[in-house]
Structures are given as structure tokens and as C-alpha cells.
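Student: A predicted structure for the sequence below; I have some questions about it.
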Amino acid sequence: MCRLSNNLTGLFNLLTLLLSIPILITSIWLTKQSSTQCETWLQKPIIILSIFLIILSLCGFIGSCCGATWLLWLYLFVMYLLIVITFAFTVFVFVVTNKGAGEVVSNRGYKEYRLGDYSNWLQKRVNENETWERIRSCIQSGKLCEKFQTQFGNDTVQQFYQENLSALQSGCCKPSNDCNFTYHSPTVWNKTEGVVHSNPDCNVWDNDPNVLCFNCQSCKAGLLQNLKTDWKKVSIINIIFLIFLVIVYSIGCCAFRNNRARGWK
């Protein structure tokens, strides 16, 4: 195994390098083509990750195949940090996404979402004004509620109540069920004058297509529900990735010992 370790480490890093280059080029091209700041913001992490993988792959490839032991040592050190960070992030995701779920409402096909049901850390993030302004801009630029209105615009009130809405649709594009507003269309609801609502979202709701419930706590909760679902999927991928990293790291350690045994520096 140790005799093959240098070749295996070199091959793995060559493949990673060949995959990272087109990803980097595509990400840069998409950033140039982006029509909104939101799209550009989403592309930046991919660009940074691609550059990181290219540099790391070069260190591993040169270190294992060209006898540059110091580069292989640097590669293994970064790999070790990556393993620790991936493990810590996976644990963190499980902790912060443990709380929170949609609330089933009687005679409704959709669920309602409450911000207070989610972890304090997630609540704090979406309650930061600058962060929420950016997120809200992304949701609006994606025309979430325009598509929502088009999709369910012909529904009667009873038909609408039986629809299986997404967390964002339920939280951002319609008022809370607590408000008891009169249905006119999926994004137009008539308020009852003089009624005091216990749910503050009822006072925030506006039929203006640019306002709706984008400033509601339920909209933030809908986003967190989406985030929770996505992060749970990421956690499973992270566990597989972590196992893969440990295997590659072990092979790299073998290659490092080979280099030292051959007297390479």
C-alpha cells in the first residue's frame, strides 16, 4: 500500500485539479453574466473554494510525484485542518438545526412557521438588519411571490387552503392564519378594521406586491425552515466527505513517509 501511496495521492490531486479549473472558469463567467447582486454574492464562495482546491491539489501532486516533501507536509497539514473544520461544522449544523418545524393548522394543506421555534443562533442571524435586507432582496429578485400568485391565482378560498405550499410561500407571500383576513387572491387579503391582533405579523402585512409579508417574522421562519432542510442534506454529504478525507489523508501520510525514507526534502 505504501509503495502505491505516492501514485494514488498524485492521481487524486491531479483529478481534483482538472475538476477545479473548469469550475473556477465557469463561476467567474457566471459572475460576469449575473444581472443581480444576489447572484454575484452566491457565486463568490464557489470561486474561493475552487482557488483553494487548485492550490491544495498542486501541493499534493508536486509533493507526492516530484519528491517535494515540504509541499506534501503542507498539503497534509491543510488536509488535517480541513478534516477538523468539516467535523466541527457537521456537529454545529446538527446542533443549530435540531429545533424548529412547521406548525400544522386545522383544515389547511400548508403549515405555518414561527420564528421563535428555531434555534437562538439562527434567529439572531436573520434578525440582523443588514443580513435580512440582503436575503429579502434575493427572495424578491427571484420573483417568489409573483410565481406564487400565477400558480394559485385561480384558486377559490377553499382550494387555496388545501394547497401544499413551500415554507417560503407560506411565510412570505400570504398573511398568517392568525390574522383571519378575507381572501381575495393568494397575495391580496382584506383586513378587518378595528381588530387587534396578537400576532405582530398581521400589522406588517401589506397587499403591495413589493411588501406582502417580506418583513414578517413568518417569512424569516420560512427561510430558516428551508435552511434547516438544506443543512440536514449537507450534513449527510459532509459525513461522506469526512470519511473520504480521512482515507485520502491516510494515503497522503503513507506517501510522506515514503518521501522521508527516500531522503527527499
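Tutor: In hand now; what should we look at? Numbering: from 1, shown residues only.
Student: CA only for contacts and neighbour counts going forward, please
Tutor: OK.
Student: where along this structure do the helices fall?
Tutor: Ranges of helices in the chain, per DSSP state H, are 2-33, 37-65, 69-96, 120-127, 129-141, 144-152, 157-161, 167-172, 201-204, 217-261.
Student: how about those, which one is nearest residue 106?
Tutor: For the helices of the chain, the distance to residue 106 is smallest for helix 157-161, at 10.0 Å, taking Cα to Cα.
Student: Off-centre distance for that closest one?
Tutor: Its chain's C-alpha centre and that of helix 157-161 lie 32 Å apart, by Cα atoms, centre = their mean, to the nearest Å.
Student: Now do the buried residues in it.
Tutor: Neighbour counts over helix 157-161 (16 or more other Cα atoms under 10 Å) mark 160-161 as buried.
Student: what does stretch 3-15 give?
Tutor: 5-11, 13-14.
Student: can you check stretch 62-70 too?
Tutor: For stretch 62-70, the neighbour count (16+ other Cα under 10 Å) marks 62-65, 67-69 as buried.
Student: Is it possible to get TSV of those residues that adds distance to residue 258?
Tutor: Shown next, in TSV, are these (distance: Cα to Cα, whole Å):
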residue	distance to residue 258
62	14
63	11
64	9
65	11
67	9
68	11
69	9
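Student: Residue 240: which of these is nearest?
Tutor: For the buried residues of stretch 62-70, the nearest to residue 240 is residue 64 (24.5 Å; Cα to Cα).
Student: In addition, the following structure is provided for comparison:
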Amino acid sequence: MAVSNSITAILNFIIFLSSIPVIAAGIWLASKPDNECIQLLRWPVVVLGGLLLIGSLVGFIGAYCNRPGLLAVYLFFMAVLIILLLIVLIIAFTATRHNGGSHPVAGTRFQEYRLDGYSSWLRHHVTSSGSWPSVRTCLAVSDVCRKLNREFSSTEQYFATDISPLQSGCCKPPAACGYKYENPTTWENPENPRADPDCLLWSNERSKLCYDCDGCKAGLLENLRQEWRKANGVLVVAVVVLIFVYLVACAAYKNAQIQNISVRYKHGWI
């Protein structure tokens, strides 16, 4: 077996092993409450991890057994996979390149968020009038806000804890509205509520809370931004490794073709 074939086989075996944590990371990402409610963003990492696993197996077998046909299939498969990864990377970077619309809340460890701090593409695909009703319904039946009541038993404990952006935006009224805390999802109405639409949208009813608030939409976008920024690092490494392996595999394919022609010539088949 030629040196390039050996290297390709070894690299693809490593990629096969590496695809397992990629799939695991994708499942973790898909299980997050925000991604559970946005089908478009839920499964791409899992799907790409699965394709990576299949492609690495084909490449390993083709290189190890010196099969030009399998290597040709593998090269085409990997080219498509690299293109898909680049597309996902471009979308992810475009959607997460903004620094977010966060601002601190005095007297607490958590922050609140504004919609104008996020990319217009992400706002359109997640918080538009056509998309939000289904996302809102999903969030309302999730455990995002309910678990706050289980986690915090006192006012001091609640305000001293850094809750998630999604919980900050959806599970409580904006701090500027002047609502008085009773428990994480129950707040006493102020005597003179502000005219901010989010202040008027808050409800102590468990199915409503602040799920219709712009602050809830912004908190969801911040959760997505943070999670996908972590995923971006994995995707960048995957693209660099795949391009390197692809170049080595091209050399292995060329060697396999040359060896195949030599064998046929030796036996008088050509």
C-alpha cells in the first residue's frame, strides 16, 4: 500500500473516531430548549457528524484496500461535505457576528437583551410574525421557566444567580417596568407601569409570562448566539482537517489508479 494510502487510511480512522464527539455535541446542542423550538437550527451539526462518520468509513476502506472506485466515491462525498460545512459556517458566523444586545440589570447578576443587537437574518428567521407563534408555543410548554421555581427558594438567591438569557427575557418582566418580585414567575404589578410594550405584555399566567415580549425574543437569540459560537470553533477545525485529508486522499486516489493500471498492464489486460 502506497504511503499516501496509508496516511489517508489512518487519517480517516481518526476522523471516524472524532465524528463521535461531533455527533454527541450536535445532540447536546439540539437538546437545548431554544434549539428544540427552532427546527431549522436543531439538527445540522448532528447530520454533518453522521455524514462525517459515513465518509470516513468509505475513505478508510478505499485507502486501506486500495480501491480506486471507493476512493472516487469518497472524494466526491468529501467535496460535498466540505461545501456543506462551509455553508453552515458562513450562516453561523453571519448570525453570531454581532456582540448581542445585552445590558446589565442593577442589583442582580443577570442581564437583559434588546432585539436590535442581533443580525437581521437571525431576527427574521426566528422572531418574525410567521415564525414566532410556533416558537412561543414550544417555549410555553417547555421547562425553561418552571424549573426556576424549583431552583430558587428565596429572593436573595434568585437575584444573586446568573440565569440564562432565555430565562431572563421570557420568565420575568423587564426590570425597568418596576414589577415587585414574589417568586421567579410571579410578580406584583406596579402602581404606574411604564408604557414600554413589554411591561404591558407581562402576565403571571404560566402559559403567557413574557413569551410575547421583545425581551424574550432577544433572550432566545442571545442563547442561540452563545451556543452557536461554541459550535463554530468545532466546525472550523473540522473544515481545516477535512480539506487536509481531502488533499491527501487525492494523492491516494492517483496512486491507486497508477497501481491499477500497472497490474492490468502486467497481466496483459491492456
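Tutor: Nice, thanks for sending it over. Computed from a predicted structure; not experimentally measured.
Student: what's the TM-score for these two chains?
Tutor: For this chain pair, the superposition-based TM-score is 0.77 by TM-score structural alignment, normalised by the length of the first structure; 249 aligned residues with a Cα RMSD of 3.5 Å.
Student: what's the closest of the buried residues of stretch 62-70 of the first structure to residue 241 of the first structure?
Tutor: Checking the buried residues of stretch 62-70 of the first structure against residue 241 of the first structure with Cα to Cα, the nearest one is residue 64 at 21.7 Å.
Student: list the contacts for residue 83 of the first structure?
Tutor: By Cα atoms under 8 Å, 6 or more residues apart in numbering, residue 83 of the first structure lies in contact with 242, 245-246.
Student: Sorry, wrong one. I was asking about residue 130 of the second structure.
Tutor: Per Cα under 8 Å, 6+ apart, neighbours of residue 130 of the second structure: none.
Student: With residue 256 of the first structure instead?
Tutor: Counting by Cα under 8 Å, 6+ apart, residue 256 of the first structure has contacts 64, 69, 72-73.
Student: Residue 69 of the first structure now?
Tutor: Taking Cα under 8 Å, 6+ apart, we find residue 69 of the first structure in contact with 63, 256, 259-260, 264-265.
Student: mind checking what it lines up with in the second structure?
Tutor: Residue pairing (TM-score structural alignment): residue 69 of the first structure is matched to residue 68 of the second structure.
Student: what number of residues lie near the aligned residue in the second structure for residue 199 of the first structure?
Tutor: Residue correspondence to the second structure (TM-score structural alignment): residue 199 of the first structure is matched to residue 196. Using other Cα atoms under 10 Å, residue 196 of the second structure has 11 neighbouring residues.
Student: Leaving out chain neighbours, which residue sits closest to residue 196 of the second structure?
Tutor: In space, and not counting its chain neighbours, residue 196 of the second structure is closest to residue 177: 7.7 Å by Cα to Cα, 6 or more residues apart in numbering.
Student: go on, residue 2 of the first structure?
Tutor: residue 254 (5.4 Å).
Student: Could you measure from the counterpart of residue 178 of the second structure in the first structure over to residue 174 of the first structure?
Tutor: Correspondence of residue 178 of the second structure to the first structure, assessed by TM-score structural alignment: residue 180. As for residue 180 of the first structure, its distance to residue 174 of the first structure is 11 Å (criterion: Cα to Cα, to the nearest Å).
Student: roughly how far apart are the match of residue 69 of the first structure and residue 3 of the second structure?
Tutor: From residue 68 of the second structure to residue 3 of the second structure the distance is 15 Å (Cα to Cα).
Student: likewise residue 198 of the second structure?
Tutor: Applying Cα to Cα, the value for residue 198 of the second structure to residue 3 of the second structure is 65 Å.
Student: check contacts around the residue nearest the centre of the second structure.
Tutor: By Cα atoms, centre = their mean, the mean C-alpha position of the second structure lies nearest to residue 228, the distance being 4.2 Å. Applying Cα under 8 Å, 6+ apart to residue 228 of the second structure gives the contacts 92, 96.
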